[in-house]
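> with the sequence up front, the predicted model follows.
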Amino acid sequence: MPTLLHRLGRFAFRHRRRVLALWLAVIAAVVGCMVAFGGPGKLDDTFSIPGSESQVALDRMKTDFPSSSGTSAQVVFTAPAGQKVTDPGDLAAIRAALAQAKSAPQVAKVIDPVTAQTVSADGSTAIAQVQYEVVQSALQPGSLDALKTAVSVGGQQLPGMDVQVGGAAFGAGASKPGAEDVIGVGVAVVILALTFGSLLAAGLPLLSAIAGVVAAIAGVLSLTGVTAISSTAQSLALMIGLAVGIDYALFIVSRHRAGLAQGLEPEESAALAVGTAGSAVVFAGLTVVIAMAGLSVVGIPFLTVMGLSAAGAVLIAVLVATTLLPALLGFAGARLRPKPGSRALRRELAVGGAGDAAAKSTAANAGERWFRLVTRRPLLTVLAVLVAVGALAWPAHSMRLALPDNSTAPAATSQRVAYDQVSKEFGPGFNGPLLVLADTAQSADPTAAADRIAATIRALPDVTAVSHPVANPSTHTTLIQVIPAGAPSDQTTRTLVSAIRGDADALRQQTGATIGVTGSTAVGIDVSAKLNSAMIPFAAVVVGLSLLLLLLVFRSLVVPLKAAVGFLLSVAATLGTVVSVFQNGHLAHLIGVDRAGPVSSFLPIILLAVLFGLAMDYEVFLVSRKREAYVRTRRPLDAVHSGGRHSARVVTSAALIMIAVFAAFLGTESQILKQIAFALAVGVLLDAFVIRMTFVPAVLALTKHAAWWLPRWLARLLPDLDIEGERLHQHQEQPAQLRLVEELPSR
């Protein structure tokens, strides 16, 4: 691979105008496809599991009860102090407001509070139900705003009455790219400028990363016309693509600058950088692609699209780093060479791989000093890391998983105010009713069968109310609404769903009817259960893949085992931190979370996939330099210190950039994306600085020569991937040695 990439880098450098023109044509074509076939307006945030009980029942409701099969909104009226919503004047004004609501786009029907019997016991609050025939993701962009406006206009006769619009139609808040992208890029510019000491060198990674992100996001959005793409998938692809795009370019440009500092010609330096650092980029990128694409095996379309979108963004980032970036290096030419006498030149010469003699003649840099510190008492370092990580990971044992709802929406939003008011006056279960669809085709008396089903459900624990069965005689089906006592994300609601489904066989024997539990709450419960069951097998596959890949790369037994343990420690500590902040509420206000709630069901498995790939990035870039030094010197401790000298600064910069990009997305209103961004930022922070730059060197110092041992029989079986590009270095050194031999007689 290094030889092939070396040739590719040289080709791109020499034919830079053609390569640049080709990439511009590709970007223009993809953007054109986005404009013609897709776009942000066609994003679909539907949660579903094809074949699940809740989804099967929901699909049947589309034909049997179309007006109840779509999403719904709630209009919550709260009377001023001393008044009641049932007072004649207030009731007339409420009905006038609801009459206007019926004219809002896509509204199928409106049920007033008196008909629905949703007036609080003290008469202070009433809930009107607004039903749509389409799911939440199929609502037109302005439908909900139009509903708010209609209610507001119709409610002008309600002086002093508070009117709020909420309900399932608002979802968890779609994620929309905004200022967070600019913030992340701005921080990256500062870090890159400090890393290279040159604005030109700092601009190249940004330029190449932005080109890759534009191509990736336009490609994702161009598919919205043919398949369901969620706004979270788009944002995740943007987040991951921007972060790895900058990081991959940073590694290659850093190696190129080191080559220029050592006197290489720009073309040879760029080719060598692509052949060496580019090999690690390709390997690291492919691990991320495999892990993200592996999310498709879970069987949830929403998660599959997220994984494939992110995988596509990473794949494009790798292609850009190995083709477009060397072309840009060709345009920059020798201008990237550090100036004589500059600090940047001294730094590059100190870590540019000039050999151990050069390293020893130069004062240790910050990376080497840190590695020397953590390896001075390696056992103490390992124990300290385990204690610290264990403390962070401990809250994860109480983690509750659910899909976000309006209870965690920003406090000032209408849907959050409506949710809180409904919970206060009617109980939290009114925010997430269950729907029971009964097929009475095989019942001797369909009406009696429906009544028996309703009575059985009414007798179950944690049931607040059960509606009168609504029948459709032509399809032999009956719809029953069940109000749980708990909130949609409460364990009691999950238990209630399980209890209803557990009674299905007994009810079929007694009445001849079959039932299915559905509705947005039941769908969310099924999604969470599916993800829970898939998490352990997926984690096993990811860890097994890391062991295999690192075994091939480093030809060692200890290094893969140590990397897998470190990865699991990173994941555990990150999940524990997420639980502490989002579920337990510790310091949550600092990132704009005003109410604690369950962790998003998607978070753990997405974290496993993404953090696995990023952890492999840092593992390869750090440990490959250590192995390179060990192969050359056979001194294990010196090899660890050499790795710190050569790679710690670049890895630190890469990690800080990635953290900044992820942290910038904490400003989004989407609870799902906010949790993902926080988890990835914390995960990279812990994995890069606590695990890879502290735990890893300490373990390598403890195991010494054994860290690089591999049985001979296994060494013969495994292919030598040469990820460090040793053959390229040997190829470079041979001409220099020949020239030296030729000069000896003349001396």
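Looks like it arrived, so ask away.

> only C-alpha atoms from now on, for both contacts and neighbour counts.
Will do.

> strands of the protein, start to end?
Here the chain has its strands, by DSSP state E, at 72-78, 107-111, 125-132, 162-166, 401-402, 434-439, 463-466, 470-472, 477-484, 514-518, 599-600.

> tabulate the ones you listed (TSV), appending mean neighbour count and distance to Gly186.
TSV is the format used below for those (neighbours: other Cα atoms under 10 Å; distance: least, Cα to Cα, whole Å):
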stretch	mean neighbour count	distance to Gly186
strand 72-78	25	40
strand 107-111	19	43
strand 125-132	25	43
strand 162-166	22	36
strand 401-402	24	34
strand 434-439	26	46
strand 463-466	18	52
strand 470-472	17	57
strand 477-484	24	48
strand 514-518	24	46
strand 599-600	22	29
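
> which one of those lies closest to Thr195?
The closest of the strands of the chain to Thr195 is strand 599-600. By Cα to Cα, the value is 36.0 Å.

> name the residues that touch the closest one?
Met399, Arg400, Leu401, Ala402, Leu403, Pro404, Val578, Val579, Phe582, Gln583, Ile672, Gln675 (Cα atoms under 8 Å, 6 or more residues apart in numbering).

> just the ones of those in helices?
Val578, Ile672, Gln675 (DSSP state H).

> hold the first one in mind and look at this next one:
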Amino acid sequence: MAHLLYRLGRSAAALGWRVVVAWVAVLAVAAGAFLAFGGTLVSTFSIPGTETDRVSAQLAQELPGASGATGTVVFRTDDGSAFTAEQRDGVAAALADVGGLDGVSSTVDPFATAEQTAAQTRQLEDAAAQVEDGREQLDAGQQQVDAAAAQLEEAGVPLSASPELSAQQEQLDASRAELEAQAAQVEDGQRLADLASGIRTVSEDGSTALGVVLFTQDQFSLPEEVKSSVVDTLEAADLPGVQVDFSSEIASSTEGILGPGEIIGVVVAGVVLLLMLRAALPAVLPLVTSLAGVGIGVTASLAFSGVVEMASVTPALGVMLGLAVGIDYSLFIINRHRRQLREGVDLRESIGLANGTAGTAVVFAGSTVLLALLALNLTGIGFLGTMGTVGAVCVLVAVLMAVTFTPALLGVVGRRVLDRRTRPRGAHVDRSRPMSTRRAVLGVVLPVLALLVVAVPALSIRLGLPSGAQEAEDTTQYRAYTATADAFGPGQNGPLVVTADLPEPVAEDAELATQVELAEQVASFDDVVAVAPAGVSADRSFFAFQVVPADGPASASTEQLVQDLRALDPTVEGAPGDVAVGVAGAASGNIDISDQLADVLPVYLAVVVGLSLVLLVLVFRSLLVPVLAVGGFVLSLFAALGAVTAVYQWGWLADVLGVTSPGPVLNFAPLLLVGILFGLAMDYQLFLVSGMREAYVHGTPARRAVMAGLRSGRPVVLAAAVIMVSVFGGFVFSHLAAVKPIGFGLATGVLFDAFVVRLVLVPSVMHLVGRGAWWIPSWLDRVLPDVDVEGAALEREHPPAATSRGVGPADGARPAADERERELAGRR
């Protein structure tokens, strides 16, 4: 690998502008493909086979009209006064226009619904009054019949002798039975109306109204263009004095993929590069390489969005990864090249050697990230696998750009990669001293304790999907959510659909009573605000209800309510057997997705860690170093999850970090953090520890080699980590609610892993272990292929590079070091 990359680097440097133009052409083709074939991104997440998916499918079969997705449109008067007649008519006309759009089955006019509800209430009251009047009339008639019967009895005439009186009594009995049946119907209707009284479409002060849009397709298959047409139609409506906002089921935005926060992150990365490299031109090169790579990777991936369903967060993930690793990988090669130039190595020879040594480490580091991202496809979760694949494409492009585009740029700029004050200074022999044992012990104990403390909040982590409450305050989703919660209660933002599948159909005259019986059992839970019938199947064996919970869809109480409803075992008079209860809706879907993601997390972690352990054993030819690498990653991962939980669930530093409303942590964030942070952690492990191993195999004593590798790799690792933290941190202020916790988790994860684990904990443990860090069974050492990630074989063929590397024996090196090196060379 090192020799191949060496030749590739020299060729790219020689071709220079041709390679640059070729990559620019690739960027143009990718952008053109995106413009020609790219589709729309989706804002919903689904996993086939969940309980919510099953109930939704049953709804589609039994009640086709109730199976489509629904979205809420919030209408508010600008001055907070009640809607005027003209404004009500305008809202009705606008919703009627929306009802005619393709993909929309119907709309619900809030004012007409309120009037219908009021009319039904009056009808029930009138019917109840009529029942009472009927009872009074029947009672009066009964008194007349009873009086006549008493007179006959006094006269000694049997009642049978008066057929007219007997007929009157029979008629009274029949009328009373009919009236009582009507009274039961009215009473059931009143009970249902009382159960549904908590559902309103117009606020009590008349200033806010909720329109409903019913779509022909379910929430997870609804095309984005249908929702966009609804938004465009209502925003174009003539509604003077009325503000229109849309719930997250209708309004979805991809704004914020590259916003001010992300741009600031790139600017900070540029400042770090300038401070490290101390010259403007070399500081610009990694940024150019990274931005070009991001453009190619993201646009090429999005070109397939017309045929592959991609979530709106997918390109943001690609941008995050492409920027971060693209800058870092290019920086590693440029830094090695600059150091060799300062030691007097020829320009093109230095470019080739930097590509063959640092470039080899880049390829293996990128391989660990690719492995972790592509392994997301093993979870069986479609949208997550797509996100992993897009991220992997962006990382692959970053690696290819680093080992081809970067050498070409270095060939073009020549020795201007160094400032004029820099002069060749000859070889340098590292004279690092090993750290003290006391410092090493503290370097193990303090980081472990600190990371464990930060990880404590992760013990109470709760997973879910962001609701409108977590969106940015200036978004229509946030305004719609808060306006609905203020005027109608938070539960109106996430109503549930509860179904009851009876073992046998009920009689036609028992349908209403069965609805009441089921609704009252559903309403018996404390966190249920209202229950309203949503439909009955044609054979009267399947009943559906709309249930409004007390809290929003992301609340812990609503999550518990879903679990309680699913465990409900209702009884229905006249329908023997078990009644199967199902729950669907946004809250239900979030719970199912979170549960399945939590189930696959251990499997995914085991696969990624297992395969990476094998790769690390190959790279480092050691057993302890890979185990130490993975153990440190686990500490930094849980610390990052703890920080995410404290900020986004507990609300710590909410005002500083722009958290509008604390809630559950994004349910697929832990999986993404595992995949991405593991790959990046192995990057830093590789770049840092490979320098220690290189010094060790060249004869430096084990403990001194630790410090030699640390001092040579620390500046570039520090710069790379700061760059990653700044790039990822920029996404903390994204307008996409799903992007914020990912950016924050990655930023804090890199911060903990690079600064605490790799630069403090790992060197301390390796110092305490000494030569044991490089122990490997002899039989395993013989069978393992030599991947030579540090390019030692290449350096032996190019002695000036080895000298410039400063890896000659330090003072006090063991005489046996040369023999060890010859032995290693013989194995190779």
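Cool, the structure landed. Predicted, not measured: the structure shown is a model, and the values here were computed from it.

> could you quantify their similarity as a TM-score?
Overlay of the two chains. TM-score (TM-score structural alignment, normalised by the length of the first structure): 0.87; 706 aligned residues with a Cα RMSD of 3.2 Å.

> most neighbours among the ones in helices among the contacts of strand 599-600 of the first structure, which one?
Neighbour counts for these, by other Cα atoms under 10 Å, peak at Val578, which reaches 29 neighbours.

> skipping adjacent residues, who's closest to that one in space?
Spatial nearest neighbour of Val578 of the first structure, excluding adjacent residues (Cα to Cα, 6 or more residues apart in numbering): Ala679 at 6.3 Å.

> the helix ranked longest in the first structure corresponds to what range in the second structure?
In the first structure, assigned by DSSP H, the helix with the most residues is helix 520-554. Taken onto the second structure by TM-score structural alignment, helix 520-554 of the first structure occupies residues 586-620 there.

> the strands of the first structure: which one's closest to Ala25 of the first structure?
With Cα to Cα as the measure, strand 599-600 is the member of these nearest Ala25 of the first structure (39.4 Å).

> tell me, that closest one lands on which residues of the second structure?
So strand 599-600 of the first structure sits over residues 665-666 in the second structure, by TM-score structural alignment.

> the matching stretch vs the first structure, mean deviation?
Once superposed with the first structure, the aligned residues differ from stretch 665-666 of the second structure by a mean of 0.9 Å; criterion: mean Cα distance after the TM-score superposition for the first structure.

> counterpart of the residue nearest to Val578 of the first structure over in the second structure?
Under the alignment (TM-score structural alignment), Ala679 of the first structure pairs with Gly745 of the second structure.

> list the contacts of its match.
Listed by Cα under 8 Å, 6+ apart, the contact partners of Gly745 of the second structure are Ala640, Leu641, Ala643, Val644, Leu673.

> out of those residues, who's nearest Thr558 of the second structure?
The shortest approach to Thr558 of the second structure among those belongs to Val644, at 22.0 Å (Cα to Cα).

> is it true that that closest one touches Phe744?
Yes - taking Cα atoms under 8 Å as the definition, Val644 of the second structure is a contact partner of Phe744 at 7.0 Å.

> now the counterpart of Leu287 of the second structure in the first structure. Nearest residue, chain neighbours left out?
By TM-score structural alignment, Leu287 of the second structure lines up with Leu206 in the first structure. The spatial neighbour of Leu206 of the first structure that comes closest, neighbours along the chain excluded (Cα to Cα, 6+ apart), is Ile246 at 5.9 Å.
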